[in-house]
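Colleague: fold the following.
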Amino acid sequence: MTKGFLIVYTYQGIMRKNDLFFSLILVPLDSIMISGAFLLAYLVRFQFEATALPSVKDLGASEFTAEFIYLIPIWIIIFAFLGLYKINIVGKRISTEAIKVFMAVSTSVLITVIVLFGIRSTEFSRLLLIYMWFFAITLVFLERVIMIMLQRALYKKGVGLKKVILLKNGGKLEQRLENDMSRPNTMGYKLINVYSALEITPQKLAKVIAKEKPDLILQTNTKQSEEKSIAIMRVCLDRGVEFTFVPNLLNIIQTKTELADFFSTPLFIVRGSPLEGWGRMVKRTMDIIGSLIAIILASPFFIIVALAV
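Modeller: Sure thing, here's the model as predicted:
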């Protein structure tokens, strides 16, 4: 095992209901926050500033609702494409969530500009878009922080934890992970048993899974044969259990890696990248979105420039 790093493959089986619940509930909550951002932007622009800064087109409440209500599902779809509803296997970090929210809202505002000005040729206050952008980032981010803190609090209380079985070979890093997962934590994992990776067999593991009902098997033995690792992986997947293991160097070179923080330990999650069928379509879509990142980051400045013209 590389010192200081844990490098793993992750094959996701059935996710804990707690994770799924928190991902699903974000959709209606985001819709409420987006609606709130639209409402605040409307009130600030057309109620509080109407006299000081006259608008090109003064929208009434009903007219404003008709113009903008259909944008909410479009924003939610953009949020989904940018990974705001992704179920993370190592928990969510507030700093990462802040970046995602900023990019998602900025992209959504940019699409709103394209729809209103490019397609529908709607005339209204451009300053309204800046307020929408600001309030949406603020409200959605605050909502995400509250949900992350709530989920972490539930984890500390032992609610919704993933039960983990560790298959190890006695390294120091493994001992640290074992200690961290044995204590109450905010990562959402609970170590329920430890077995020697050299002694465990696929047949024995099948009996262990049936008896202890884990959600995840974490194998950290790099010296185990590929045949045995594949057999153990199949036992896990056939029973709907997530399987995580340390690959050899060849696996790392051939597969994409993603850096994550796992109990303050740098961790590489290595996932396969299927490029057939839906996988290819999703990849192409994400490539297009990725090419717009530079425009996304600059979109608030474009709006400011538009106001000045």
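Colleague: CA atoms for contacts and neighbours, from now on please.
Modeller: Noted.
Colleague: got a list of what the closest residue to N185 other than its chain neighbours touches?
Modeller: Residue nearest to N185 in three dimensions, not counting chain neighbours: K156, with 5.5 Å by Cα to Cα, 6 or more residues apart in numbering. Applying Cα atoms under 8 Å, 6 or more residues apart in numbering, we find K156 in contact with 184-186.
Colleague: what ranges do the helices span in the stretch 1-150 of the chain?
Modeller: 17-43, 61-68, 71-81, 94-113, 127-156 (DSSP state H, counting those that start in this stretch).
Colleague: reformat the contacts of K156 as CSV; add neighbour count, distance to M281 and secondary structure.
Modeller: Shown next, in CSV, are those (neighbours: other Cα atoms under 10 Å; distance: Cα to Cα, whole Å; DSSP: H, G, I helix; E, B strand; the rest coil):
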residue, neighbour count, distance to M281, secondary structure
P184, 16, 41, coil
N185, 19, 38, coil
T186, 22, 35, coil
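Colleague: need the residues you listed in a markdown table (columns: distance to I269).
Modeller: A markdown table is the format used below for the contacts of K156 (distance: Cα to Cα, whole Å):
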| residue | distance to I269 |
| --- | --- |
| P184 | 23 |
| N185 | 20 |
| T186 | 19 |
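Colleague: apart from its chain neighbours, what residue comes closest to the residue most central in space within the chain?
Modeller: The centroid of the chain falls nearest to K86 when counting by Cα atoms, centre = their mean (3.8 Å). The spatial neighbour of K86 that comes closest, neighbours along the chain excluded (Cα to Cα, 6+ apart), is S23 at 6.9 Å.
Colleague: here is the second sequence; please produce its structure so I can put it next to the first one:
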Amino acid sequence: MIKDNQSGLNRLHVVLDALVTVVSYLLAWYIVIGSGWARQLGKKTLEMEFYLGALIVIVPGYLLLYSFFNLYTPKRVLGRRNEFGKILKANTIGLLIFGLVLYFGRKEPHLFNFSQRLVVYFYGINVLMITAERNAIRMVLRSMRTRGYNQKHILLVGYSGAAEGFVDRVRSNPQWGYNIRGILDDNRERGSQYDGVKIIGTIDDLEYILEQNSLDEIAITLSLGEYEKLRRIVALCEKAGVHTKFIPDYGNIIPTIPYMEDLQGLPIIHIRHVPLNSLPNAMVKRAVDIFGSLVGIILFSPIMLVTAIAIKLTSPGPIIFCQERVGLHNRPFKMYKFRSMTVQDPGKEKSRWTTPGDSRVTTVGKIIRRTSIDETPQFFNILMGDMSLVGPRPERPFFVEKFKEEIPRYMIKHQVRPGLTGWAQVNGYRGDTSIIKRIEHDLYYIENWTLGFDFKIMFLTVFKGFINKNAY
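Modeller: Below is the predicted model of the structure:
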């Protein structure tokens, strides 16, 4: 049973973290002082005994920081990136506290001569070694769970889309170590099953099953029409003292990742979480856009100049093609591109896709479209605030009106600025490809935006986005 093993596992975690912290500190001491490096630099050093004595404060302090950042909370599906972020935050705060102690205690001879270089080295080494230790433990535990050890025994109460979704994810991730013992449901026949998980009784059987004390967790997965049973089920679980979680069956109503807000104790579920609705996030992204667009204009200016001359010499008409697109908050704007086609009737052009072998595309146009050079004037759109470096690609008003009636959630893409490149584009959804798949990728980007995600997309654009077989 997990509840019998978790306390022992947590104690082992604490002991290993303490040992790794000591080793990291001693390694930093050896590199900076023990090897004689500090003396070679002419720095006055303290006796080793003083540095060793500091461990009496350092080790408990760092363990408290790890506890504060919930690094000892059992999280079977906690990602490596999330855990590394917490380790980095804890160690950064430890570094700041270390620095403040040395600064305010600089009048004390021992603290004045305490090696600041050692503190910095300890910070870097400890982050790396704690992360390596945690990953090693994670690998061992996941290997054990995959082989059937260290299992968490769970009972689902209620058959619904939420129950099926939970079963699907558990089946796809055996390393989580979840053992679903069955489902209780009032509407399904006993013995019927979903992906090997059987209906073992009705909800009225829950009280008897809880008395057996053989479960680690109850997951309430009632369908929407059965929520009146929720109060009684929660009361039974609380009475038995078993850990209980609620998986809402809103998949057919809220097809997204909601987030919770606490309004003075009143929980509010937001239908869609858009990180860029946050002012600090929006300001950071806009600052990156301004800087990036200026760099892009400077960097691509020779290419843009050559392209402009080539267009002017080979095809009559303007160099820049200006087209109305729909942007942030459904507002139209003029998007700039190098003209890659012959001059057309605007009324006909606004409702036509470009097709393979399209006769309207000029000789120069074929080259600049295939290499995405035709998009470079959009750096000026970004600088003016109509677009962003990264975001969903903007579409013409005619197609926006068409797609919003045909594709669910299509208009959500207009909650952020359109982009020069995007998550859909670096995954190959550009040109004459699935609009539905493109929207799925756009929505994933909108709901999971981070500055790091933007940089990742820009990096991938260099290798996947500039030259594309679907650009014609």
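Colleague: TM-score of the superposition?
Modeller: Remark: TM-score between the superposed chains equals 0.68 [TM-score structural alignment, normalised by the length of the first structure]; 244 aligned residues with a Cα RMSD of 3.2 Å.
Colleague: what's the counterpart of the residue nearest to N185 of the first structure in the second structure?
Modeller: Counting by TM-score structural alignment, K156 of the first structure lines up with T146 in the second structure.
Colleague: tell me which element L460 of the second structure falls in.
Modeller: Per DSSP states H and E: L460 of the second structure is located in helix 451-460.
Colleague: which helices and strands does that helix pack with?
Modeller: Using 3 or more Cα pairs under 8 Å, 6 or more residues apart in numbering; DSSP states H and E as the contact definition, the elements that helix 451-460 of the second structure packs against are strand 388-390, helix 423-426.
Colleague: so how far is T186 of the first structure from the residue nearest to N185 of the first structure?
Modeller: Taking Cα to Cα, to the nearest Å as the measure, K156 of the first structure falls 6 Å from T186 of the first structure.
Colleague: in the first structure, what residues pair with the helix holding L460 of the second structure?
Modeller: Helix 451-460 of the second structure lines up with nothing in the first structure when matched by TM-score structural alignment.
Colleague: any idea what F333 of the second structure aligns with in the first structure?
Modeller: Aligning on TM-score structural alignment leaves F333 of the second structure without a counterpart in the first structure.
Colleague: for G85 of the second structure, that is, sorry about that
Modeller: Structural correspondence for G85 of the second structure with respect to the first structure (TM-score structural alignment): I99.
Colleague: counting neighbours, what do you get for its match?
Modeller: Other residues within reach of I99 of the first structure by the criterion other Cα atoms under 10 Å amount to 11.
Colleague: do the same with K157 of the first structure
Modeller: 13.
Colleague: mind listing what the spatially closest residue to it that is not a sequence neighbour touches?
Modeller: The shortest distance from K157 of the first structure to any residue that is not its chain neighbour, by Cα to Cα, 6+ apart, is 7.7 Å, and that residue is P184. If you count contacts by Cα under 8 Å, 6+ apart, P184 of the first structure has them with 155-158, 190.
Colleague: look up how far M139 of the second structure lies from the closest residue to I87 of the second structure other than its chain neighbours.
Modeller: Counting by Cα to Cα, 6+ apart, the nearest residue to I87 of the second structure once its immediate chain neighbours are dropped is V127, at 6.6 Å. For V127 of the second structure, the distance to M139 of the second structure equals 18 Å [Cα to Cα].
Colleague: pick out whichever of the two has more residues nearby.
Modeller: Each of V127 of the second structure and M139 has its neighbours counted (other Cα under 10 Å); V127 has more, 20 against 13.
Colleague: give the equivalent position in the first structure for that one.
Modeller: Using TM-score structural alignment, the equivalent of V127 of the second structure in the first structure is I137.
Colleague: I'd guess V270 of the first structure is in a strand, am I close?
Modeller: Yes. In this structure, V270 of the first structure lies within a strand as judged by DSSP: H, G, I helix; E, B strand; the rest coil.
Colleague: residue contacts, it?
Modeller: Applying Cα under 8 Å, 6+ apart, we find V270 of the first structure in contact with 7-10, 252, 255-258.
Colleague: out of the residues you listed, what pair is the most spread apart?
Modeller: Pairwise distances among the contacts of V270 of the first structure were taken by Cα to Cα; the largest, 12.6 Å, belongs to T10 and I252.
Colleague: hang on, the earlier thing: what's the residue nearest to K86 of the first structure aligned with over in the second structure?
Modeller: Aligning on TM-score structural alignment places S23 of the first structure opposite N10 in the second structure.
Colleague: mind listing what's buried along stretch 137-152 of the second structure?
Modeller: Judged by neighbour count (16 or more other Cα atoms under 10 Å), stretch 137-152 of the second structure contains these buried residues: 138, 141-146, 150-152.
Colleague: ugh, typo on my part, it should be stretch 261-274 of the first structure
Modeller: Of the residues in stretch 261-274 of the first structure, those scored as buried under the neighbour-count criterion (16+ other Cα under 10 Å) are 261-263, 267-271.
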